[in-house]
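# starting from these lines, generate the structure:
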Amino acid sequence: MASAVRTVISPGRYVQGKGAIRLLGEYLKQIGSTPLIVADDLVWGLVGHDIEASLKAADLPVNRTGFGGVPSAHEVDRVVGVIREAGADVAVAAGGGSTIDVVKAAGHLAGIRWANCPTVASTDAPCSALSVIYTETGEFEEYRFFPRNPDLVLVDSQIVANAPASMLVAGVGDALATWLEARATARSSSHTMAGGLPTLTGTALAQLSWDVLWENALPAMDAVRDHQVTPAVEKVIEANTLLSGLGFESGGLAAAHAIHNGLTAVAATHGLAHGEKVNIGSLTQLVLEGAPTSDIREFVEFTTRVGLPTTLTEVGLSADDTDALRTVADAATLEGETIHSMPFEVRSDDVVSALVSIERFATRTREEAGLPAPVRYEAH
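Reported below is the predicted structural model:
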C-alpha cells in the first residue's frame, strides 16, 4: 500500500570546506553550461569576485540577477522571467535561506536544474526539495514542494565564519528543532515532507544533528565571533545545513515549525531570524509534550547560552497579550499544518497555554542559572 512506504530524499551532491567557493564552477559545469546566479548586492560584494573567478576558470559565463529580499510568489515569478530571458539551464542561489527558497521555486517553474551556495548556515533550507513562500509583508503563505532536491549544495566554511555570528546562532535554533520534531513524527507515524513515513535514516540523522550541536555549538560560537574555522565550526555548519536538512525533510516536522509559522502572523516578530522563532516553537513543543522538567530546563539554559530567545519577551510578545497569542495559535493549528504530526491532538487553546507558560518558567530558569534576564525585542 503506497501510503505506508518509507522514503528518504537528499541533494545530488553536498560539498563543504574552507575555500570551497573556488570549486563552484568545477561542480556547476557537471550540471549545466549557462548558470544564472541569484544574489543580492550585499552577498555579491562579499563573494562575487570568487564566484566570477571560479566560473571563468571553468569556462562558464557569468550572469547574475539580484534578490528582492522576501521569498514571495512575485519574486519567484520575476526570477523565472530572468531565467528564461538569459536562457539559463541552472539557477544558483548565493546567499541565505530566502534567496535559496526563491531559486528552488523559480528553477522548478522554469524547468531547469538548481544549485545552492549558502553564505550563512542559518537555516536547513539549502538541501531540501521545498520552498517556504511568504507574503510581500513577511507572513507565512505556503510550502511549495518539488519533485527533486537541489543538484548541488556547496558551502564555504570560511564565508560562513565571516558572516555575523547571529546567523550561525539562528541556524542552531532551526536545527535543534529537527530531532524534537522527527522524534514526534516517528511516534505518531505521520508522513514527512519527503512524502512517506519516516525512514530510520532520516530519524537517525535528525538525532545526530541534535547530538552534534549539544557537543559543539558553544565552542563554535566562540570561534565564529573571531571569524575562525575550527573543527567545531565545521561540525555545526554540517549539522545546521546537511544533517538538519535531511533530518527535517525525511524525519518529519511537527509543532516547532508550525508555531514558527504562527509567529510570522504577528507583526511584532517580523525581523527576527527564522531559527529564533523556531526556538520558541521547540520550547513550546516540549511543554505541549509534557517533557520532563529537567529536559525543558536544560533546553532553556543551553539555547540561552547559544544566544537564542527562550521567552515571549525576546520575540516581541508578552504573556498577557491574549489577542496576539491567539493569532499565533490559530495560525499554528490550521488544517494541514505540521503540528498535526504530533502523536496527540493539539488545539489552539493548548498552544496558547503552552506559550504563556514558557515565560515565567524560562525567566526563572535563567535567573537560577545566573543567565541574563530577557530583553524585549522591538520590531524594526
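# going forward, measure contacts between C-alpha atoms and count neighbours the same way
Noted.
# contact partners of whichever helix or strand Gly281 is part of?
Secondary-structure assignment from DSSP states H and E places Gly281 in helix 274-289. Helix 274-289 has contacts (C-alpha atoms under 8 Å, 6 or more residues apart in numbering) with 122-123, 169-177, 180, 255-260, 263, 269, 296, 299-300, 308-312, 315, 350-351, 354-355, 358.
# sequence B follows; please return its structure for comparison with A:
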Amino acid sequence: MSYVKVMIAPSRYVQGAGALAEIGEHVSRLGKNAFVTGGKTALAQTQEDIAKSLEGKGIAYVFETFRGECCDPEIGRLKTAAVSAGCDMVVAVGGGKVIDAGKAVAALMKVPVVIVPTIAATDAPCSALSVIYTEQGVFDRYFILPQNPNLVLVDTSIIARAPVRFLVAGMGDALATWFEAASCAQAAAQNIPGGRTTTAALRLARLCYEILIEYGEQAKLAVERRVVTPAVEKIVEANTLLSGIGFESSGLAAAHAIHDGLTVLKETHHTYHGEKVSFGTLAHLVLEDHPREEMEEVLDFCTRVGLPVTLAQLGLREFSREKIRRVAEKVCEPGMMIHNMPFPVTPDMVYDAILAADAIGQAYLRRHGIITEN
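Prediction:
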C-alpha cells in the first residue's frame, strides 16, 4: 500500500463580483469553440454576458440546455451535441449536477473544462470528481476524472442573487470537510486521487471549518439582502475552493456516505446535497464519539444558518426503522466512503448513529425553543 501524498486543485480559480465579464479572457487560453451547458435559470442569468465576453475574444460557442440530472443518458446526450458542434472545450454553468455533468463530458471528450457556478451550494466546482445518479435521482457511483477543472470562475454578484438556501446548503456540504479530512488522516485512508493527505490539504480543511463558524451567519444575512460583503466572499471561497481542495485531497468518510445512503429514500429528494451532508456530519460525530462541546458548536452553527439537524427536517417526519435500516445498508456497501473511517463500520453502527443524531438534534431544538414535528 502506497503512502505517497497527493494534493490536487483546479488550474486557475477566479472569484469576485463581476468576474463573469472576464470569462473570455480566461478561456481564450484553452480553446476556440466552447460548448456551454447550463440549466434554464442559469443560462438566463449568464448567457448574454458569456456570449459578449467570448465574442470579444473571437471564441465561437454553442449553448445547450441541461435537462436536470447528472446521469449516463444525459452525459451521453451532451457529449454527442458537443462533438457534433466541433467544440474543443466545455463550459458548465449552474449548480452541482450540471457542473458534474459538464466535467464528465469534458473528460470523455478529452478537452478542457470551465466551471461557472451560479450558486455556492456544493464543493463540486473545483474537484476532479463527478457524482453520477440514476435517472430517478438515486446515487449510482463516483466518476473519478483525470484532472481538475482548467478554470473555475465564480461571480459572487450572481451567487448573492440566488436564493439564500443554496448558500446555506453549500455551508452544509463544507461543514463535513474538516471532520472527514481528520478521520481519513487518522485512518491513513486514500484521498480521491489515490494518495494520502498533505499538511496543506488538512490545514485548508480546518480553515474551511473555522471560516464557516466565524462568518456563516453574517454571509447568510447579507445574501438575504442580495448583497456581496467580505463575509460573503469568505463563505463562497470556503464552500467552493477550501472545501473542494479539502475533501478531494484529504478524503471523504461517514458524512458523505450517509448522504449517499439517504438518497435511497424518496422523501429526501427535495432536500439539497449539503442539507443531507449536514445531518450526515452529526451522525459522523456520533460515530466517532466527539466531545459534547464540539457537537454543540456544530448544532449551534446549523441552527443559526438554517441547516437540518433532524430527520424530520430532511422530510422524514414519519419514518420507519426499516427505512433507516435500508439507508444504513446502502452506506456500508463495498466502495462507499464509510470505509475511510479509522475503524470498521457496520450497518448496525450506522443505523444507531443516524437515530442517535436525530435524537440529539431534536433535544437541541427543544432546549432552544425551536418547534419540531418529531
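# are we agreed that Ser190 of structure 1 is in a strand?
No: looking at Ser190 of structure 1 with DSSP: H, G, I helix; E, B strand; the rest coil, it is coil, so not inside a strand.
# which one in structure 2 is aligned with it?
In structure 2, Ser190 of structure 1 lines up with Ala189, judged by TM-score structural alignment.
# OK, contacts around the nearest residue to that match once chain neighbours are set aside?
Closest residue to Ala189 of structure 2 apart from its sequence neighbours, by C-alpha to C-alpha, 6 or more residues apart in numbering: Asn340 at 5.5 Å. For Asn340 of structure 2, the contact set (C-alpha under 8 Å, 6+ apart) comprises Ser183, Cys184, Ala187, Ala189, Gln190, Gly251, Leu252, Ala253, Ala254.
# top of those by neighbour count?
Of all the contacts of Asn340 of structure 2, the most densely surrounded is Ala254 (32 neighbours; neighbours counted as other C-alpha atoms under 10 Å).
# can you turn the buried part of the contacts of helix 274-289 of structure 1 into a PyMOL selection?
Here is the PyMOL selection string for the buried members of the contacts of helix 274-289 of structure 1, based on 16 or more other C-alpha atoms under 10 Å:
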select buried, resi 122+123+169+170+171+172+173+174+175+176+177+180+255+256+257+258+259+260+263+269+296+299+300+308+309+310+311+312+315+351+354+355+358
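# so which of the contacts of helix 274-289 of structure 1 belong to helices?
Here DSSP state H is the test, and the contacts of helix 274-289 of structure 1 give 169-177, 180, 255-260, 263, 296, 299-300, 350-351, 354-355, 358 as lying in helices.
# follow-up on the earlier one: what angle separates the helix holding Gly281 of structure 1 from helix 255-263?
Helix 274-289 of structure 1 runs at 120 degrees relative to helix 255-263, counting by axes from the mean of the first three to the mean of the last three C-alpha atoms, to 10 degrees.
# to what extent does helix 274-289 of structure 1 diverge from structure 2 after superposition?
Compared with structure 2 after the fit, helix 274-289 of structure 1 shows a mean deviation of 0.4 Å (mean C-alpha distance after the TM-score superposition for structure 1).
# returning to that earlier point: ok, now how distant is the match of Ser190 of structure 1 from Arg325 of structure 2?
26 Å (C-alpha to C-alpha, to the nearest Å).
# Val14 of structure 2 now?
To Arg325 of structure 2, Val14 of structure 2 is 43 Å away according to C-alpha to C-alpha.
# of those two, which one has the most company?
Higher neighbour count among Val14 of structure 2 and Arg325: Arg325, with 18 against 15, using other C-alpha under 10 Å.
# my guess is that one contacts Tyr351. True?
Yes: using C-alpha atoms under 8 Å, Arg325 of structure 2 is in contact with Tyr351, at 6.0 Å.
# which of the contacts of Asn340 of structure 2 sits closest to Leu151 of structure 2?
Looking at these and their distance to Leu151 of structure 2, the nearest is Gly251, at 22.1 Å (C-alpha to C-alpha).
# now the residue most central in space within structure 2, nearest residue through space, not along the chain?
For structure 2, the residue nearest the mean C-alpha position is Thr122 (2.7 Å; C-alpha atoms, centre = their mean). Once flanking residues are discounted, Thr122 of structure 2 sits nearest to Gly170: 4.6 Å by C-alpha to C-alpha, 6+ apart.
# so who does that neighbour touch?
Counting by C-alpha under 8 Å, 6+ apart, Gly170 of structure 2 makes contact with Ala120, Ala121, Thr122, Asp123, Asn239, Thr240, Gly274.
# quick one, which of those residues are buried?
Buried by 16+ other C-alpha under 10 Å: Ala120, Ala121, Thr122, Asp123, Asn239, Thr240, Gly274, out of those.
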